[in-house]
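Peer 1: sharing a sequence plus its predicted fold:
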Amino acid sequence: MPAGAPASVSRSGASHDASTTLTVDASRPADAPLTGTVQMGSNTSPDGHTVGINSRYLTRNGAPWLPVMGELHYTRVPDAHWDDQLAKVDAAGVDIVSSYVIWRHHEPRAGHFEWSGRRDLRRFVQACARHGLLAFVRVGPWVHAEVRYGGVPDWVADQVPTRSDDPLYLQYVQRFFAQIAAQLAGLWWKDGGPIIGIQLENEYNLTGPQQGAAHITTLKRLARNAGLDAPLYTVTGWDNAVFPRGEVTPVFGGYPDLPWGTLTATAPPNEVYALRFTSRVGGDLGAQTHNSEPGDADAVADETPFLGAEFGGGLPTMYRRRPVLDPDDIAAMLPVQLGSGVNLYGYYMLHGGRNPPGDLSGQESTATGGYNDVPIVNYDFQAPFGANGEAHPVLGKLRPMHLFLRQWGSALATCAVYPPDVLPRGADDLDTPRFSVRANGDRAFLFFNNHVRQHPMPARRGIRFSIKLATRTVELPAEPIDIAPGCAFVWPIGLPLGTAQLRYATVQPVTQLSTPEGNTYVFSASDGIVPEFAFETGSVTDVASVSADAATLTIDEVDGALVVRAVAGDALIVTCSDGKRMTLITLARADAERLSVLPFASQRRLILTDATAFERDGSLVLRSIGMASFDVAVYPPLTRMPDAADANVLAQAPQTGLFQRFTLSVPPVAFDIGVTPLRAARTMPPIVLGGAAKAAVEPTPETFGIAAAWRIDLPEPARMAPGLSNAYLSIRYTGDVGRLFCGADLIDDHFYNGLPWQIGVRNVKIDPHQPLMLTVLPLRADAPIYLDARYDPRPRTNNQVAEVESVRWIPEYEVTISGK
């Protein structure tokens, strides 16, 4: 008889006089995948490992594969930081690193190539391999990337028609591709290297003379002739893209706001929060060219899988539109896109950065014919890892889903998409529930989203689901629940857990660990929804709570299932019908956002901490910004007390549940920053409307002479920050554009959006013999730009504002823990 007290546990904190059952028919068998529909490159490594593609999903060694890919531009990150940043990327649950090869960064003058330092593509790809990461090389030659002329060097754009089969342009492209091939020799998958894919061009929808799909065919031929040979060849598929059928596979994307748009008000509900069941093509993704004819992507939907390359991990800040994202704005996209059938989740960007020092004319700008104005240097993107490589809060929201895909992505990849019986009328229908099911036979995953950026969603009260599968109908939960505004989740149906059969659970799967005591399965609870596990009767014989309080667990038999209701934060010990035991850990959402899964002390372990955690040379590295004391919890527990380099105090704390806890303290480091006014701002002229968008354009260079200015005095020890992994100048100001100079050199810039401007002292070149000067261009009260209402000072501004509220020096502490 299963253990557990029969205490009553509220399901949602409310009683329901009426309930709503949301229904999906997922009983139709999925179409069998087709092979050979696209002509790819060499896909077998010397040791026989393969990367493949069919009409529905990617494969690895013949098995279905649903990886996570994230964009990191190597030329925008100091090469001394690559190893640690890639280790953090791996710890974030990302499998593939994609990166543009930005032509102007490598051939600034005709025939003069630069492949050293942060431009060392070969060394970057080798670093990816060292950290177990695969690589996807996006060679362009036109890449966009918010770079002048899409990365095409000025000397090319000045003399030939680009993005076409113009013979001279193709000669230059051929020479560039040959240089890339020389840098990457021996690093392709067929050679045992990590490179599995090549993207050609970007946002290509041109159909004029010497253009169109034939140009993509030409680029693929040039790439292959140069030796750029990979298992996958892709192109972007949005904004009416054109490409040759059967030669490449399109990839897709979507962003939570449109900073390239012209609205100066809050945008309407964005389609990235509405599941799509017909076209894979998103709306406006900011292509700089236009094509009025339908593109080619939908025509090949039955021949190619639904792959993503540019689901916004954040957003760029553009001069005329400066949205600020909340973490859930990005996190809610995952259940929507995966629930729409995406079988490769690719972020743009995963990691921010800065344009290479010295290239002060390389940004996209309306002055050089671009559609947008972006900062000269800064490319933070509000990405999971910022411009300095620091972890932004959104990372904790995304990592549990990445871990889920590492564990169960192969099962999800084979699942077809089934829409609900009642569909929302459109992206602006906030009343109809948004959900889908992906199923394969009697195994399924339920995807639900109740979050739309900047548009409050209603609470869904008294909800149950009825899912018709191949041979049965599953209804869940046992009693109606309330789903709060902002809630988004993935729930498993028919998921085997070892020899136990889980009919359903109202918690999100995260990962699985193998321990000497048996398998451990980790789940994440949704706020306001009690964790419920329904096991098929006969597949388990006993369930007990690890908690000493037996009232935290209730068990009932409902419709032939053993329904176990637990409490977030508790763990269950489940005995299967074959006598094997397993552990189920259900983390509260806040703890799931602190979770990493890393190799430590000879096995994979769960690590709970507010610090950024990653592995380096077999040790656990913890980085804490601003906090000299922090804690870390570990499961399974270590058998001996670890050693912590650089920690003043490492102490074991009382154990919480199954987790072993430690507290760490390092000597705090602090410096006072001097801020001295140098000059007040002069009167800012009206913002000019113009450019291709006929909207606000960035002021001319001469205008910046009216900016207010301050001298920043940074003590010499603070510049070097000994014993720290980094330190940040954190500037809070109000104005239009901030710029930071070291002597006469512009080392960083920032379009005001209300967020603190963070400058890593080890990410920019600070000459200790030169003064630091901060300038702030005034923001006019009538400036026709969009700012988030939370941070918009204009309603309180009579004429203009250029103020500095604070400049702080924030240390980033690092502790290395050895488990040997």
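Peer 2: Yep, it's here.

Peer 1: make it CA atoms for all contacts and neighbour counts henceforth
Peer 2: Will do.

Peer 1: list the buried residues for stretch 687-696?
Peer 2: For stretch 687-696, burial by neighbour count (16 or more other Cα atoms under 10 Å) applies to I687, G691, A693, A695, A696.

Peer 1: strands - which of these land there?
Peer 2: A695, A696 (DSSP state E).

Peer 1: could you save the buried residues of stretch 687-696 as CSV and add columns showing distance to G339?
Peer 2: Shown next, in CSV, are those (distance: Cα to Cα, whole Å):
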residue, distance to G339
I687, 43
G691, 38
A693, 34
A695, 36
A696, 37
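
Peer 1: now do the longest helix along the chain: distance to the chain's middle.
Peer 2: Counting residues, the longest helix found in the chain (DSSP state H) is helix 394-413. On the basis of Cα atoms, centre = their mean, to the nearest Å, helix 394-413 sits 11 Å off its chain's mean C-alpha point.

Peer 1: ok, stretch 442-449 next?
Peer 2: On Cα atoms, centre = their mean, the centre of stretch 442-449 falls 22 Å from the chain's centre.

Peer 1: what does that stretch rub up against?
Peer 2: 273, 332, 335-336, 338-339, 412, 415, 433-439, 469-472, 486-495 (Cα atoms under 8 Å, 6 or more residues apart in numbering).

Peer 1: another structure for you, compare them:
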Amino acid sequence: MSFLLRRHSGAALIAGLLAGSTASADTMLSIDASAATPAPKAAALRMGSSVAPNGDKLGANARYLTRNGAPWLPVAGEFHYSRTPATQWEAELRKMKAAGIDIVTSYVMWNHHEEVAGKFDWRGNRDLRRYVQLARKAGLDVVVRVGPWAHAEVRYGGVPDWVVNAMPTRSNDPQYMALVEKLYAQIGAQLKGQLWKDGGPVIGIQLENEYNIDGPGKGAAHIAALKQLALKAGMDVPYYTVTGWDGTIYPGGEVTPVFGGYPDEPWGTSTAELPPKETYAFRFDTRVSGDLGAQTAAHAPGTAETDKDVTPFLGAEYGAGLPFMYRRRTVVSADDIASMLPVQLGSGVNLMGYYMFHGGRNPTGLGGTSMEESTLSGGYNDTTMISYDFQAPLGPDGQQRKVLEKLRPFHLFLHDFGARLAPMTVRKPDASPATPDDLKTPRFAVRSEGGRGFLFVNNHVRQYAMAAQQATQFSVKLPGQTITLPATPVDIADGAYFIWPLNLDLDGVNLAYATAQPLALLDQGKAGVVAVFGASSGVPVELAFDAALAPQLHASAAQVAVHGGRALVSGVQPGAGAAVTVQRAGKRPLTIVVLTAEQSQQLSVAELGGQRRLILSGQQTYVADGALQMRSAGSSKFRFAVYPPMSGQPKASTAGSQAALRAASNDGIFQSFEAELPARDLKATVTPTRTAQEAAPVVIGGSAKAAVQPLPEDFKAAGTWQINIPREQLRGLDDALLQIDFVGDIGRLYSGTRMLDDWYYSGYQWQFGLLQAGALLGQPLTVSVLPLRADAPIYLPKEARPNFAGQAQMAAVRSVSVIPVYQLRVTP
């Protein structure tokens, strides 16, 4: 994310303001937000039991969710328990909490639990009850997506083979519904005592998925019947949802629709780049952002469209990444994902829900049955047998990816400012793009209520260059006033996206606007309030206050000028120091910190040492058992900064032994510490063991009439390499990531004949956490690579397309490395 600017010195700006003339802009982007904000209507929604034993109450109106009567705008993230080892659940749930997730969601995949008729398995990695209990321990609410059809790139959408083979599904067929009733009864037993009404974390149940099927015993009648079965099974929760896209059909008032959007269509059949996606365009008249991959066809507008005025705009599947399908292997960048946030929030979304937030791996069925969606079992898509990486912010082995760092600042904003945003309504600009492929017209929106609001801007569209908006200012008409910002016009470059506040109340101080994004508010009681903002890369920071506050503004490294009823602070140098302090007589102080863009991505907020604190670190951090847990992949050096400072010297340990933690030079208001663990140089030897043979031509077929994955017999053409990693190297580490850089069609990792993981070549880095393999490392590993044919009719990003140099195919392991993952535990 970057900006090109017309730069003006702070002195020149102030001189211009004092001379009574504001800088003139070549481009003034206008929006009228002066109309009164109507009170939210009552939601047409019959909720379940919504009061917890301690009196906490959940609710909803037609605009937003409520918690104890106050507006609530949470962040939800999908994490499939049955695709992750149970030994990792607690740490991974705490990582999600640290990433700013409030609600964890998960499908219950029927065929993971009842692969054989009548024999349910809720043990180990399938222990839903323990997963929910650990979510509560981590401070997360839970939405359970009970299906029975989930999709989730699972074989038959999660419905067991023996059901699919014997009867009609996804309808009120009596035989099918009798089995669903048994499934729901089992789920209800797992959740008993864990529901909101019992003091537990389960606040919602999602029924079915991507359901737009109509006809006798189908459509709204089927969803209504599923809800009755859920209630009969004891699943009495505040919220019942269904997915709302692609013409979904449901009984109005019984459930509320949830929406989503993805930056590409890996389920598509094109072997070329797609046109610009709706996901990057603000929506003012609809909640559906394009094709989301429903596997049944709608024949009319769905209930979600006709219900949009009586249900809140909630999200469940905004892609935090994308899966790799055999025929289409889309790779997304962190900015491709994070730039969707201003668009969705600026379009009125009042629950930001992601799919997937945590990657995983498919379990193997009885007798080695493949559990993934596949054309071999009649599926529309071919997906990898084991890997369900999804390019998620948290990888299958809990590794933090760049996209998490780009998303977290928005989550921090929603945590501390979401209650203010939720009641605000969407305001449409005077001019906006007519179609998603308009790459010239500026993309922006305002949400406001009364005289307060937020400005949302997006100038990023995946794989397409957006026109720079040159010498730009925004003019926002609010009741009784018009705010023009910034005072110095800027060129908003291709790739820019941000949220800026309008008349933001900071502990009684009115911030008219800021050219920086609000991140967090830290209330320290009598000591005052610290408001943290994040600078937009390359954009000079302007903070505008009421003119009467000018004598009370203290900004030692910036300039303060008064003009036109505003006290403008300019020349702010982003960093961890106090940019501005507001000292009012008889009032507690307000301190404003404006972090750099990089620091914003390193910021997290957590309860540590009995106090809510700001934490800055380039390492992955989360809190468990009252201690700060830090993970570092590849580097044994740790550094973190904390505010407010800790009263004593914290202690550090790793793998049961003490570690040296030393105080570092403070960074602005932050207290800083450093530690360095003994570096580990992990070795892996790679030996070719079988030469690749000529691969069979890729077949066009399946219901998509596109490239289908090779048959099992075709893998006889794969080349193989043996990988030897001495287990003793890994002792004392939190994990070790095996990183395989290969080029080919499909890579598979084995221990003996047991497949551990697999990967479609795409240019995206393949990693596998070795410690979860445990005893399987007692023998050498094998990686096999099926050759990629030069004529394969699949989509690969142009950056990853290999140079075949006249060869008919390629299969090579270019390198194998082992990345040590160090962990440091810091106790206040």
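Peer 2: Perfect, thanks for sending it. Treat the numbers as computed from the prediction; the structure is a model and nothing was measured.

Peer 1: so what does A568 of the first structure match up with in the second structure?
Peer 2: Matched across to the second structure, A568 of the first structure falls on P574, judged by TM-score structural alignment.

Peer 1: list the contacts for that match?
Peer 2: A535, V541, V593, V594, L595, T596.

Peer 1: swap the cut-off to 10 Å and go again
Peer 2: Neighbour list for P574 of the second structure: 516, 533-537, 540-541, 593-597, 599 [criterion: Cα atoms under 10 Å, 6 or more residues apart in numbering].

Peer 1: show me the helices in the second structure, by range?
Peer 2: Under DSSP H, the second structure gives helices at 10-18, 89-98, 110-113, 128-137, 161-164, 174-191, 219-232, 303-306, 334-338, 340-346, 402-421, 597-602.

Peer 1: I794 of the second structure is nearest to which of those helices?
Peer 2: Nearest of the helices of the second structure to I794 of the second structure, taken as Cα to Cα: helix 334-338 at 21.6 Å.

Peer 1: so that closest one matches what in the first structure?
Peer 2: Helix 334-338 of the second structure maps onto residues 327-331 of the first structure, going by TM-score structural alignment.

Peer 1: mean deviation of the matching stretch from the second structure?
Peer 2: Its aligned residues in the second structure lie a mean 0.4 Å from stretch 327-331 of the first structure after superposition (mean Cα distance after the TM-score superposition for the first structure).

Peer 1: what about that stretch, distance to the chain center?
Peer 2: 10 Å.

Peer 1: for the most centrally placed residue in the first structure, give me its contacts.
Peer 2: Centroid-nearest residue in the first structure: G313, 3.9 Å away (criterion: Cα atoms, centre = their mean). By Cα under 10 Å, 6+ apart, the contact set of G313 of the first structure is 70-71, 254-256, 327, 329-331, 333, 346-352, 381-385, 394-395, 398.

Peer 1: what's the answer for A557 of the second structure, then?
Peer 2: Per Cα under 10 Å, 6+ apart, neighbours of A557 of the second structure: S570, G571, V572, Q573, G577, A578, A579, V580.

Peer 1: just to revisit the earlier point, between the buried residues of stretch 687-696 of the first structure, which is nearest L740 of the first structure?
Peer 2: I687 (22.2 Å).

Peer 1: for the corresponding residue of the second structure for that closest one, give me its contacts.
Peer 2: Superposed on the second structure with TM-score structural alignment, I687 of the first structure falls opposite V698. With contact set as Cα under 10 Å, 6+ apart, V698 of the second structure has these partners: 327, 706-711, 788-789, 791-794.

Peer 1: what about the equivalent of G132 of the first structure over in the second structure, neighbour count?
Peer 2: With TM-score structural alignment as the matching criterion, the partner of G132 of the first structure in the second structure is G139. Neighbourhood size, G139 of the second structure [other Cα atoms under 10 Å]: 15.

Peer 1: kindly report the same for R155 of the second structure.
Peer 2: 25.

Peer 1: over to G774 of the second structure?
Peer 2: Residues near G774 of the second structure, counting by other Cα under 10 Å: 10.

Peer 1: quick one: it and R727 touch, right?
Peer 2: Yes - counting by Cα atoms under 10 Å, G774 of the second structure touches R727, with 9.0 Å between them.

Peer 1: now for the equivalent of A484 of the first structure over in the second structure, how many residues are close by?
Peer 2: Under the alignment (TM-score structural alignment), A484 of the first structure maps onto A493 of the second structure. Residues within reach of A493 of the second structure, counting by other Cα under 10 Å, total 21.

Peer 1: swap in A157 of the first structure?
Peer 2: Neighbours around A157 of the first structure, by other Cα under 10 Å: 14.

Peer 1: the one 3 residues further on now?
Peer 2: Using other Cα under 10 Å, V160 of the first structure has 15 neighbouring residues.

Peer 1: look up how far Y169 of the first structure lies from it.
Peer 2: Using Cα to Cα, to the nearest Å, V160 of the first structure is found at 6 Å from Y169 of the first structure.

Peer 1: quick one: map Q779 of the second structure onto the first structure.
Peer 2: In the first structure, Q779 of the second structure lands on Q770 (TM-score structural alignment).

Peer 1: go on, Q602 of the second structure?
Peer 2: Per TM-score structural alignment, Q602 of the second structure is aligned with R594.

Peer 1: residue contacts, its match?
Peer 2: By Cα under 10 Å, 6+ apart, the contact set of R594 of the first structure is 395-397, 399-400, 587, 607-613, 632-633.

Peer 1: try 6 Å this time
Peer 2: Going by Cα atoms under 6 Å, 6 or more residues apart in numbering, R594 of the first structure touches L608, T609, D610.

Peer 1: what's the closest non-adjacent residue to the second one?
Peer 2: The spatial neighbour of T609 of the first structure that comes closest, neighbours along the chain excluded (Cα to Cα, 6 or more residues apart in numbering), is V632 at 4.7 Å.

Peer 1: what is the neighbour count of the one in the second structure that sits across from that neighbour in the alignment?
Peer 2: Structural correspondence for V632 of the first structure with respect to the second structure (TM-score structural alignment): F640. F640 of the second structure has 21 neighbouring residues, counting by other Cα under 10 Å.
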